[in-house]
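Chemist: Provided below for reference: sequence and predicted model.
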Amino acid sequence: MGRKIALWLVWVGFIAYVLLLAPPFHLEETLTLIKNLLTLQWADINAIILTIFSLVGIWLQIYCCLMFIDGRMQNIRAWPFLLAAVGTGVIGLLPYLALREPNQEFSGRKDGLLKLVDSRSTGVVLLLSTVVLLAYGLFVGDWEDFIAQFQSDRFINGMSLAVCLFAVVFPTLLGDDMARRGLNNSGLFWTVALVPLLGPLAYLCLRPPLPESSDRSVQQTVTSTMR
């Protein structure tokens, strides 16, 4: 219960911050920036802003690699929240994290989507993409311009903080995903949880595949439980 309350407070608090305390919102400039980002017109965009925008997408894919599996075992499905997160970022994900119940089991077969998000290759691709993005932002970006925009533009400010918030709430899914794979290692948990972004990406690259169970074994388990 404490976890759920904390997540709801984070959700409400972040929305309140963005609406009430963040820098002013410049609608025309923001719409132009989003259009240029989505249409690959990046020549006049600060590399740091482009990197942060791309890292939101990286974080969403990291969460996909856990939430689609987790959602199989929940009363609620993950995909509506992930779809909402495409437009709202971490704001769309937090309600799922607050509503889900702890579950350290997985039953049934993996379909094509689950095999994709469970694959180590997916983690490797995300890790390599992230390293390139971080290097691009670090060495090409204009930090003085970014700080000025962070302090004066609500979209840049909120998007930057959302990238940090993705990392803060990631451990709420990590423990159950590790348990499903037989990784009962508190040291590993805290290493992944406390290394922002690269920790979760390394985990996706190295975690063992999720064990499957046949429909017959699942039925036997259900029957024995009913007895």
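Modeler: Perfect, I can see it now.
Chemist: from here on, just use CA atoms for contacts and neighbour counts.
Modeler: Will do.
Chemist: which non-adjacent residue is nearest residue 140?
Modeler: Of all residues not flanking residue 140 in the chain, residue 47 sits nearest, at 6.1 Å (C-alpha to C-alpha, 6 or more residues apart in numbering).
Chemist: now the helices for the chain?
Modeler: Assignment of helices within the chain using DSSP state H yields the ranges 2-16, 27-38, 47-72, 79-88, 90-99, 112-118, 120-140, 143-152, 154-169, 171-180, 186-194, 198-206, 215-226.
Chemist: and here is the other one:
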Amino acid sequence: MSRIMLLASANILPFSFTSLPLKISCYKTRPSVYYHYPKPRIESLANSFNRPPFPKRVFMPILRSSVETQDPQDPIVEKEEEASLKKKNKNGDDDDENGEGRDWTTSILLFLLWGGIMYYVFNLAPNQTPSMDKYFLMKLLNLKGDDGFVMNKVLVSLWYMMGLWSVTYSMLLLPTGRSSKGKAASIPIWPFLVLSFFGGAYVLIPYFVIWSPPAPKVKEDEVKRWPLNVTESKITAGITLGAGLGLVIYAGLANGDGWKEFYQYFRQSKLVHATSMDFALQAVFAPFWVYNDMTARKSLDKGKWLLLLSPVPLLGPLIYLLFRAPITSTPLLSTPSSSYTDRDKTD
């Protein structure tokens, strides 16, 4: 009887207690150690019943990091992750303010493009008729009375279209073309827009170089004040579109001789040459700013057909300005509740 009890206890012990490893876990910083103890060998009893002996195991501690063994739902781990995320975001904001976290590739390319264009205009553009350029400028500015000379219709249309381009860019860049990050946020946009009435794209491209999106929020009372009460007005967009359409028709009414004369001016006159290049540059950049304005107003899905019309010089962007979503119905408008929410997130 005692022999049977001894065999029963020998069969129970290896499979009950020895299979459970002793776990010693350290908190947070020190590694957790798992020990595997070898099972006892009872060779005499096993051999008596022709049973194979237990395999020999080597004592081997298993080391694991406390980060792996710790519960991810642990509040201490969550607090550490939050602190690291805040620190990362803070460092990212500091980098943006210092200009280190920004990709300057596009800005550098734009600056090189602007430098090349300015060099061409001042040094390589045709300048065979400087006296005629002075005369044209006085006639176009209405500083010279009627002397019997009829100005070229295409040139007159081009001259006044440049003023409409400045109005168009003012409506596109205010407010969605303003900067909100880094040092560019402290540079106002209005000097560039005012000077664009005199210099066109030659003045706007330097602002494109330093522009840093996204656009800042617009306060509700700001929409009712100058200049947003004008740039956001459908009346302004409608009048500008009507004027642009009239100038296109006026230039189209010029006969073949008028277009040939304009082409001759383009080849000889620096004034006509530089103005034509200015028109082309603003037409090239306009679709991007239409897209930027649509993205800021979250209306890209509803107005894709307007984006397709934006490459049409002058008229395409003006059609978009007439039908674009008002800023009061877009997330760009800052309401008191949203401002409190942003303040809470910042805190």
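Modeler: Arrived safely, thanks for sending. Everything numeric here is computed off the predicted structure, so don't read it as measured data.
Chemist: got a TM-score for the pair?
Modeler: Once superposed, chain against chain, the TM-score is 0.89 (TM-score structural alignment, normalised by the length of the first structure); 226 aligned residues with a C-alpha RMSD of 2.2 Å.
Chemist: what sits against the residue nearest to residue 140 of the first structure?
Modeler: 136-137, 140-142 (C-alpha atoms under 8 Å, 6 or more residues apart in numbering).
Chemist: ok, these in the second structure: which stay?
Modeler: Mapping the contacts of residue 47 of the first structure onto the second structure (both residues aligned by TM-score structural alignment, their matches' C-alpha atoms under 8 Å) leaves 136-137, 140, 142 still in contact.
Chemist: turn the residues you listed into a markdown table, including neighbour count.
Modeler: As requested, those are arranged in a markdown table below (neighbours: other C-alpha atoms under 10 Å):
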| residue | neighbour count |
| --- | --- |
| 136 | 15 |
| 137 | 18 |
| 140 | 12 |
| 142 | 15 |
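Chemist: mind telling me what the residue nearest to residue 140 of the first structure corresponds to in the second structure?
Modeler: Correspondence of residue 47 of the first structure to the second structure, assessed by TM-score structural alignment: residue 153.
Chemist: for its match, give its distance to residue 82 of the second structure.
Modeler: The gap separating residue 153 of the second structure from residue 82 of the second structure is 66 Å, by C-alpha to C-alpha, to the nearest Å.
Chemist: try residue 13 of the second structure
Modeler: 48 Å.
Chemist: then residue 214 of the second structure?
Modeler: Distance from residue 214 of the second structure to residue 82 of the second structure, by C-alpha to C-alpha: 25 Å.
Chemist: and what of residue 261 of the second structure?
Modeler: 70 Å.
Chemist: residue 195 of the first structure -> the second structure?
Modeler: Checking TM-score structural alignment: residue 195 of the first structure goes with residue 312.
Chemist: meant to ask about residue 3 of the first structure
Modeler: Checking TM-score structural alignment: residue 3 of the first structure goes with residue 106.
Chemist: once you drop chain neighbours, what's closest to its match?
Modeler: Per C-alpha to C-alpha, 6+ apart, closest to residue 106 of the second structure is residue 209, 7.7 Å.
Chemist: the one you found -> the first structure?
Modeler: Looks like residue 209 of the second structure aligns to residue 98 there (TM-score structural alignment).
Chemist: wait, what's in contact with the nearest residue to the match of residue 195 of the first structure once chain neighbours are set aside?
Modeler: Distances taken as C-alpha to C-alpha, 6+ apart put residue 283 closest to residue 312 of the second structure, at 7.7 Å, once the chain neighbours are dropped. Residues in contact with residue 283 of the second structure (C-alpha under 8 Å, 6+ apart) are 311-314.
Chemist: mind telling me what residue 184 of the first structure corresponds to in the second structure?
Modeler: Using TM-score structural alignment, residue 184 of the first structure pairs with residue 300 in the second structure.
Chemist: correct me, but that match touches residue 290?
Modeler: No - assessed by C-alpha atoms under 8 Å, residue 300 of the second structure is found out of contact with residue 290, at 10.0 Å.
Chemist: what's the helix or strand for residue 63 of the second structure?
Modeler: Per DSSP states H and E: residue 63 of the second structure is located in strand 62-64.
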